[in-house]
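A.B. asks: sequence first, predicted coordinates after that:
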Amino acid sequence: MRVLFLVQGEGRGHLTQALSLAQMLQTAGHQVIGALVGVTEHRSVPAFFSNTFTAPITPVFSPGLVYNAGTNELEPFKTTVQAIRYSRPFWRSLKLVHEIIETERPDVVVNFYEMLGGLTYALLRPSVPMICIAHQYFAFHSNFQRPKGQWLYRQAFRINTLLTCFGARELLALSFDKQPDEPRNRVRVVPPLLRQEITQLQPSPGDSLLAYVTQPGLKTELLKAHQQHPGIKIDAFHAAASGPDERVDDTLTYHAIDGKRFLEFMARCRAIVTTAGFESVCEAAYLGKPALMIPQPNHFEQSCNAIDGQRAGVGIAAQKFDLDQLLAYLPTHDYTVSERFRAWHAQGYFMFLAALNRATSATPRPTSTDGFSGNRLRALLRG
């Protein structure tokens, strides 16, 4: 089977999932012929992906999300304005994606939450079947967990998710745990995609906390928490660290962002404090490390992840860097959750291969709006 990837290039989650599936497909004897990666004028293909992915990579322009430079809050209005501003180059990108698909003629296209995929299939109708993979597709599931209020952000999130998956044969919704499929929405619930590097680590008990600090505000909260609990050892990875190991005092050390070292620290920490990105929380769950999940401000998706992660028992949701909340939670954490998570993850190999086989054998291909038109679209947006 020849497989072409379409990958959203923002953050590391979808790119990491693409690397994991590529490893899986190569193990099964299939060929990943390339990856089309969405980039912006300010964001190129990350080195960790380009240095690891073994097939050709084609950067394709795709409008990205806009965050406040000071607070790191997601700004939906500016994101929409930017998308309108770049409508012409975006249209050229759609035509390029269509041309590559029709020229390369893969057996299936796998789209990792890149809007270029859904709109190409909606407007230009490539003849190759497509499936979509992302935890965001759980938004179309009846068990989807979401915070109260935030109506505007909820609608923006669901519309954006919808635009990524027009024309897809199936939506593979990555989930913390097993949930029933919902064929009516073409949703199949599947385990998280984790890199082989995670599965090869041997976790050990630790006494230190590991923090992943991406927001300026979180660093301030970290320092306050450290002052309140100076006896608790904290290793904090953040982009502004001056070197690999920047020692603040006896119990606080900053580390420059380094994916490999971060995983090594995670394997031997007691617990992790992080934003509520799906990928990092799943990695912690696999290694048996409870997580304090702090969604980025105005980031509806991360708010949902935190609630769902708490439901699944992988950690606790919080609004700020609150060590008191984490320390109170740790004695109650059920460590058998990690065993169940690992068992669920182990089912992924066969489930993903089965989905690809279904996509290549099913006929006829769905139209660009099957399952998402008229009253059904309005019902989904109301959900």
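C.D. replies: All right, it came through fine.

A.B. asks: hey, let's count contacts and neighbours off CA atoms from now on
C.D. replies: OK.

A.B. asks: quick one, helices of the stretch 51-200 of the chain?
C.D. replies: 76-85, 87-104, 115-123, 151-164, 196-199 (DSSP state H, counting those that start in this stretch).

A.B. asks: check the stretch 201-350 of the chain too.
C.D. replies: Going by DSSP H, counting those that start in this stretch, the stretch 201-350 of the chain shows helices at 216-228, 259-267, 278-286, 300-312, 323-329, 336-346, 348-361.

A.B. asks: those helices: which one's closest to residue 30?
C.D. replies: Residue 30 lies closest, by CA to CA, to one member of these: helix 348-361, at 9.8 Å.

A.B. asks: where's residue 332 relative to residue 326, distance?
C.D. replies: The gap separating residue 332 from residue 326 is 10 Å, by CA to CA, to the nearest Å.

A.B. asks: compare the two (neighbour count), which wins?
C.D. replies: Per other CA atoms under 10 Å, whichever of residue 332 and residue 326 has more neighbours is residue 326, with 21 against 8.

A.B. asks: picking up where we left off before, from the helices of the stretch 51-200 of the chain, which stretch is densest packed?
C.D. replies: helix 115-123 (a mean of 24; mean count of other CA atoms under 10 Å).

A.B. asks: what is the distance between that one and the centre of its chain?
C.D. replies: 20 Å (CA atoms, centre = their mean, to the nearest Å).

A.B. asks: and if you look at stretch 13-33?
C.D. replies: 15 Å.

A.B. asks: next one: stretch 306-321
C.D. replies: The chain centre lies 16 Å from the centre of stretch 306-321; the measure is CA atoms, centre = their mean.

A.B. asks: pull the longest strand from this protein.
C.D. replies: strand 31-39 (DSSP state E).

A.B. asks: contacts for it next, please.
C.D. replies: 1-10, 22, 25-26, 45, 55-64, 97, 106, 114, 116 (CA atoms under 8 Å, 6 or more residues apart in numbering).

A.B. asks: immediately after that strand, which helix or strand?
C.D. replies: As assigned by DSSP states H and E, the chain's next helix or strand after strand 31-39 is helix 47-50.

A.B. asks: packing partners of that following helix?
C.D. replies: For helix 47-50, the packing partners by 3 or more CA pairs under 8 Å, 6 or more residues apart in numbering; DSSP states H and E come out as helix 13-27.

A.B. asks: hold the first one in mind and look at this next one:
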Amino acid sequence: MKLFYAIQATGNGHISRAIQLYPHLQKFGSVDFFLSGNNATLPVDLPVKYKSKGCSLLYSKCGGLDYLAIAQNIKPIQMYKDAKALPLKQYDVIINDFDSVTALACKLQKVKSVQFGHQASFISELTPRPEKKSFLGETIFKHYAPSPKHIGLHFEQYDSFIYPPIIKDEILQAEPKDLKHITVYLPSFDKDCLEKAFNKLPGQQFHWFLSEVKTKHTIKNITYYPVNQQYFNESLITCHGIITGGGFETPSEALYLKKKVLSIPILNHYEQECNAAALKKLGVQVLSEVGTNFEDRIENWLNASTETPTIEANNINETLQFLFDTYHAPY
């Protein structure tokens, strides 16, 4: 069986998930990957056969989306050409992790696909949303990468087609420790936005992962790290807690390890606002913005005696079997 797997490379989570899935997918057949988007920072150790600039999310300086830069980065004519050029009819199964180019290609070439991943979970109305829904956000969930079939991933099973998060082997096999540092991964924030707040807590050590950092180094109470999978896994496994955005993969791994999580969703990023709503239901502390007294909020979070929720890890082979059964079922 020949498999086509589309990765939306607007962030590292989609790539990390695909890397974990790859050896399991190989049990079902040969796999060719399509990488769409250009602002992920993880190395892609996968057999990527096709690429497109696609549509990528770009960030402002301190925690928001840069809509002008996003709009300027979209090349609809090139995306249409890329979609027409994908030889999808060569493949027996097309798996789409929320990529618009692949969805368009399926429509143009009249082939079926299955949307697989975190975004697929939002097809269900039962998946948590913030108090105020976004019409634009809901439209994107339904129409950005449409597919007749969906297999979702989320913190809990909100609907019958939603499965637990896919956790990396390094996390599954880890023996967590608490070496008291706080891991920080906030890719939508520049260093200048948060550095002073961290320095105002001199007794607390921070491991801060930044795309602009090239080599690991320590200044005062902050150790700066490049975005590197091995460094990050080690820091997460041994941290006391993590300050991160409103993504899916990183909070999932942290909660699986029973670590404290402080989530700061990207401003005006509806998917992250939805994830924040789900995290709140689990009892995780969420900040809608950093504010001027961020150091006080960090201290309050560290001192809070809330119980860390437990989440399950995905049984990948079982989930993939369900995916292939769903794909081949009548539409």
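C.D. replies: Nice, I can see it. Because the structure is a prediction, the values reported are computed rather than measured.

A.B. asks: just the buried members of the contacts of strand 31-39 of the first structure?
C.D. replies: 3-10, 22, 25, 45, 57-64, 97, 106, 114, 116 (16 or more other CA atoms under 10 Å).

A.B. asks: inside strands: which ones of those residues?
C.D. replies: Among these, the members falling in strands (DSSP E) are 3, 4, 5, 6, 7, 8, 57, 58, 59, 60, 61.

A.B. asks: with distance to residue 246 of the first structure added, can I get those residues in TSV?
C.D. replies: Converted to TSV, these look like this (distance: CA to CA, whole Å):
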residue	distance to residue 246 of the first structure
3	43
4	42
5	38
6	38
7	34
8	32
57	35
58	37
59	35
60	37
61	36
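
A.B. asks: pick the one among those closest to residue 216 of the first structure.
C.D. replies: Distances from residue 216 of the first structure to these, taken as CA to CA, are shortest for residue 8 (24.6 Å).

A.B. asks: what sits against the closest one?
C.D. replies: Contacts of residue 8 of the first structure (CA under 8 Å, 6+ apart): 14, 15, 37, 38, 39, 112, 113, 114, 115.

A.B. asks: could you measure the residue nearest in space to the middle of the first structure against residue 188 of the first structure, distance?
C.D. replies: Centroid-nearest residue in the first structure, with CA atoms, centre = their mean: residue 13, separated by 3.8 Å. Using CA to CA, we find residue 13 of the first structure at a distance of 19 Å from residue 188 of the first structure.

A.B. asks: with adjacent residues omitted, what lies nearest to residue 12 of the second structure?
C.D. replies: residue 40 (5.3 Å; CA to CA, 6 or more residues apart in numbering).

A.B. asks: typo on my end, it should be residue 278 of the first structure
C.D. replies: Nearest to residue 278 of the first structure is residue 305, by CA to CA, 6+ apart, at 6.3 Å.

A.B. asks: I'd say that neighbour and residue 275 touch.
C.D. replies: No. Taking CA atoms under 8 Å as the definition, residue 305 of the first structure is not a contact partner of residue 275, at 9.7 Å.

A.B. asks: give me the aligned partner of residue 249 of the second structure over in the first structure.
C.D. replies: Applying TM-score structural alignment, one finds that residue 249 of the second structure aligns to residue 279 in the first structure.

A.B. asks: end-to-end on stretch 123-139 of the second structure?
C.D. replies: 10 Å.

A.B. asks: residues making contact with that stretch?
C.D. replies: Contacts of stretch 123-139 of the second structure (CA under 8 Å, 6+ apart): 121, 141-142, 150, 158-159, 270-271, 273-278.

A.B. asks: do that again at 10 Å, thanks
C.D. replies: 121-122, 140-142, 144, 146, 150-152, 154-162, 268-281 (CA atoms under 10 Å, 6 or more residues apart in numbering).

A.B. asks: one step back: show me what the residue nearest to residue 278 of the first structure aligns to in the second structure.
C.D. replies: Per TM-score structural alignment, residue 305 of the first structure is aligned with residue 275.

A.B. asks: what's near enough to touch its match?
C.D. replies: 118, 127-130, 154-155, 245-248, 251, 263, 265, 281.

A.B. asks: the same query, at a cut-off of 8 Å, please.
C.D. replies: 128, 129, 246, 247, 248.

A.B. asks: again, but for residue 260 of the second structure
C.D. replies: With CA under 8 Å, 6+ apart, residue 260 of the second structure has these contacts: 240, 241, 242, 254, 284, 308.

A.B. asks: could you identify the most distant pair in the residues you listed?
C.D. replies: Top of the distance list for the contacts of residue 260 of the second structure (CA to CA): 240 and 284, 14.5 Å.

A.B. asks: quick revisit: pull out the buried residues from the contacts of stretch 123-139 of the second structure.
C.D. replies: Among the contacts of stretch 123-139 of the second structure, those buried by neighbour count (16+ other CA under 10 Å) are 121-122, 141, 144, 146, 150-152, 154-155, 157-159, 161-162, 269-279.

A.B. asks: hmm, residue 203 and residue 295 of the second structure touching each other?
C.D. replies: No. With contact defined as CA under 8 Å, residue 295 of the second structure does not count as touching residue 203 (12.0 Å).

A.B. asks: about what we covered before: how about the helices of the stretch 201-350 of the first structure, which one is nearest residue 208 of the first structure?
C.D. replies: Here helix 259-267 is closest among the helices of the stretch 201-350 of the first structure (CA to CA), at 9.4 Å.

A.B. asks: and that closest one against the second structure, how far off on average?
C.D. replies: Comparison of helix 259-267 of the first structure with the second structure after fitting gives an average deviation of 0.8 Å (mean CA distance after the TM-score superposition for the first structure).
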